[in-house]
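Chemist: Next comes the sequence, and after it the predicted model I'd like to discuss.
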Amino acid sequence: MVRGLYTAWTGMANEQKRLDIISNNLANAATVGYKQDNVTTQSFDDVLTIKIKDASELYHERPIGKMNLGVKLGEVYTNFEQGSLRETGNTFDIALEGKGFFQVAVANNNGNEQIFYTRDGSFTMTHEGNIVDMNGNRLIGEGGNISVPVDASDIVIDRDGSVYADGVLVDKILITDFEDYNYLKKYGENMYSMVEGGTQIPAEASVHQGFTEQSNVNVVSEMVNMIAITRAYEANQKVIQTVDSTLDQAVNSVGKV
């Protein structure tokens, strides 16, 4: 019976983690460039149970079967599928169609910059002419941080990422892809850093000026999953309540006999 309590608890803990991930997906359903997270579930390895110190068996130990200790969380992974493109008409809003990531320079508290990767193309231009994201992180081009003349009246970004100011080529947006996305670590909601062992490859994505890529979260599907998780959580709760009631009977009623 005590094992039943443990098994039900592992189920509740697993469903709680799944619910946390789905809640975060729903909270970022409108976040530009957000990629949906998911989690796999697996059972603990079966263990062999053995009867010991049983007088009816002449105190010989013998196997009596397999026992499973419940469920555990598997791998939390990110779904990198393409999100829909939404037209904004803003000059510095750019979206990627196909595989690839923008590079942005993010400064830490010490002022040192680190390169992160994102699909969030909501950029703007500062008073100095730098192209930055909503947090002020600079967009990286082949020549470094991309900067355009502040007095330019016509900014055009081609499908290959080339940036023109009044017909003059200023820079080309650096777009990067990776051989294996398992080497990307999520940073915040829609940024990623490459961990040791990752390999960069040329990107095949095309650039669309005046568009942004929306989140790839399917709200209806996530709501359905949330309902299923809630029911599974409640089922495990009832198991614990039932086992607790049985233990109460065993201690307070049977023990009196």
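Modeler: That came in fine, so what should we check first?
Chemist: rest of the way, CA atoms for contacts and neighbours
Modeler: Will do.
Chemist: Could you report the distance from the nearest residue to Tyr192 once chain neighbours are set aside to Tyr34?
Modeler: Nearest residue to Tyr192, sequence neighbours excluded (C-alpha to C-alpha, 6 or more residues apart in numbering): Lys186, at 4.5 Å. Lys186 is 10 Å from Tyr34, where distance means C-alpha to C-alpha, to the nearest Å.
Chemist: Mind telling me what element Leu19 is part of?
Modeler: Leu19 is part of helix 2-27 when elements are defined by DSSP states H and E.
Chemist: Summarise which helices and strands that helix is packed against.
Modeler: Contact partners of helix 2-27 among helices and strands, from 3 or more C-alpha pairs under 8 Å, 6 or more residues apart in numbering; DSSP states H and E: strand 37-43, strand 71-78, helix 219-252.
Chemist: what about Val156, which SS state?
Modeler: With DSSP: H, G, I helix; E, B strand; the rest coil as the basis, Val156 sits in strand.
Chemist: wait, doesn't it sit right on Val168?
Modeler: No - using C-alpha atoms under 8 Å, Val156 makes no contact with Val168, being 9.6 Å away.
Chemist: neighbour-wise, which of those two wins?
Modeler: Neighbour count, other C-alpha atoms under 10 Å: between Val156 and Val168, Val156 has more, with 18 against 12.
Chemist: How about that one: what's its closest non-neighbour residue?
Modeler: Nearest to Val156 is Tyr164, by C-alpha to C-alpha, 6+ apart, at 5.1 Å.
Chemist: what about versus this one:
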Amino acid sequence: MLRSMYSGISGLRNFQTKLDVIGNNIANVNTYGFKKGRTIFKDLISQTVAGASASGDVRGGVNAKQVGLGSQIAAIDTIHTGGSTQFTGNTLDLAVAGDGFFQVGQINDGEVENIQYTRAGNFYMDNLGYLVNGEGQLLVGVDGVEVTVPVDPATPDIYEDADIATVTPIDPTTPDATRDALSRISIPTTAQSMSIAQDGKVTFVDSEGVLKYAGTLVMAKFPNPGGLEKVGGNKYQVSPNSGGAVYGEPTAQGIGKVESGFLEMSNVDLAEEFTEMIVAQRGFQANTRIITTSDEILQELVNLKR
């Protein structure tokens, strides 16, 4: 009886964890760039009452007799499927169509530090013209060169003839090697307008009506994005199982293109979450019945002495 009670307790704990994950998913149904979690169970070690035996000349084989001792959490996965995109019309709202993460960090003595990764593309321009997220972390890219090209509506891509930096993909075994290529992107506060192309190139029209190149976004891709660790604020950090970041420009190396004026919504499906919540609730109730039934049987055993 005690064995069945402890099996029921393990089930209660696991379904409580599953409900915690579901609750977090539902709470973030409208969080930009959020990736839902999923709880996976596995059984605990089984107690072998009798071992298996092979068949012989007289008798056939006999299977082992085993009694399970409950369940435990096998994994809590982060599902990195893409969310739907929402049109905002804001130039600095960016969505990634494909794999890849935006990089945000801070600059110390010209070096990019404390890089974190995000799919939430709601960026802003601070008082100095730097592109930042809602927490003030700088959007990482490569600096633009000083290029002045008259704006010609007939040739909107004329800036591509300028000396635009290109980020070369690196060896993933040395993921920090390109960080010395990395910097921040700034737009003059006097700029009349700006645009971000699908390949991550940022341009703006200055106060004199001249088109200038400001820089290119540098994005990151991982061998195992499910291995990234959530650090809050819609951001992730590298873990031992995520693999090193491979850097590149949007549309290259399978990173995906950047859609300006859009935001990626959460990939949480409410219908799925409510269904899973019902299953978890019933599983929790069933395990409480195991405990109460075992308790009633133990009570009957105690009453035998009366």
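Modeler: Here it is on my side, so go on. None of the values given here were measured: they were computed from a predicted structure.
Chemist: one step back: mind putting the helices and strands packed on helix 2-27 of the first structure into a markdown table with distance to Ala205 of the first structure?
Modeler: Converted to a markdown table, these look like this (distance: least, C-alpha to C-alpha, whole Å):
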| stretch | distance to Ala205 of the first structure |
| --- | --- |
| strand 37-43 | 22 |
| strand 71-78 | 19 |
| helix 219-252 | 26 |
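Chemist: out of these, nearest to Met194 of the first structure?
Modeler: Across these, Met194 of the first structure has its closest neighbour in strand 71-78 (14.2 Å, C-alpha to C-alpha).
Chemist: how big is the angle separating the closest one from helix 2-27?
Modeler: With axes from the mean of the first three to the mean of the last three C-alpha atoms, to 10 degrees as the basis, strand 71-78 of the first structure and helix 2-27 are set at 20 degrees to each other.
Chemist: what packs against strand 71-78 of the first structure?
Modeler: Counting contacts by 3+ C-alpha pairs under 8 Å, 6+ apart, strand 71-78 of the first structure packs against helix 2-27, strand 37-43.
Chemist: ok, and what's touching it?
Modeler: 7, 10-11, 14, 35-44 (C-alpha atoms under 8 Å, 6 or more residues apart in numbering).
Chemist: Relative to the second structure, what is the average displacement of it?
Modeler: Compared with the second structure after fitting, strand 71-78 of the first structure has a mean deviation of 0.8 Å; criterion: mean C-alpha distance after the TM-score superposition for the first structure.
Chemist: Just tell me the aligned range of that strand in the second structure.
Modeler: Residues 71-78 of the second structure are where strand 71-78 of the first structure lands when matched by TM-score structural alignment.
Chemist: Mind listing what's buried along the matching stretch?
Modeler: Neighbour counts over stretch 71-78 of the second structure (16 or more other C-alpha atoms under 10 Å) mark 71-73, 78 as buried.
Chemist: Which one of these is nearest to Leu19 of the second structure?
Modeler: Closest to Leu19 of the second structure, out of all of those and judged by C-alpha to C-alpha, is Ile73, at 12.6 Å.
Chemist: where's that closest one relative to Gln16 of the second structure, distance?
Modeler: Distance check for Ile73 of the second structure against Gln16 of the second structure: by C-alpha to C-alpha, it reads 11 Å.
Chemist: so the helix holding Leu19 of the first structure versus helix 219-252, what angle?
Modeler: Using the same axes, to 10 degrees: helix 2-27 of the first structure against helix 219-252 is 160 degrees.
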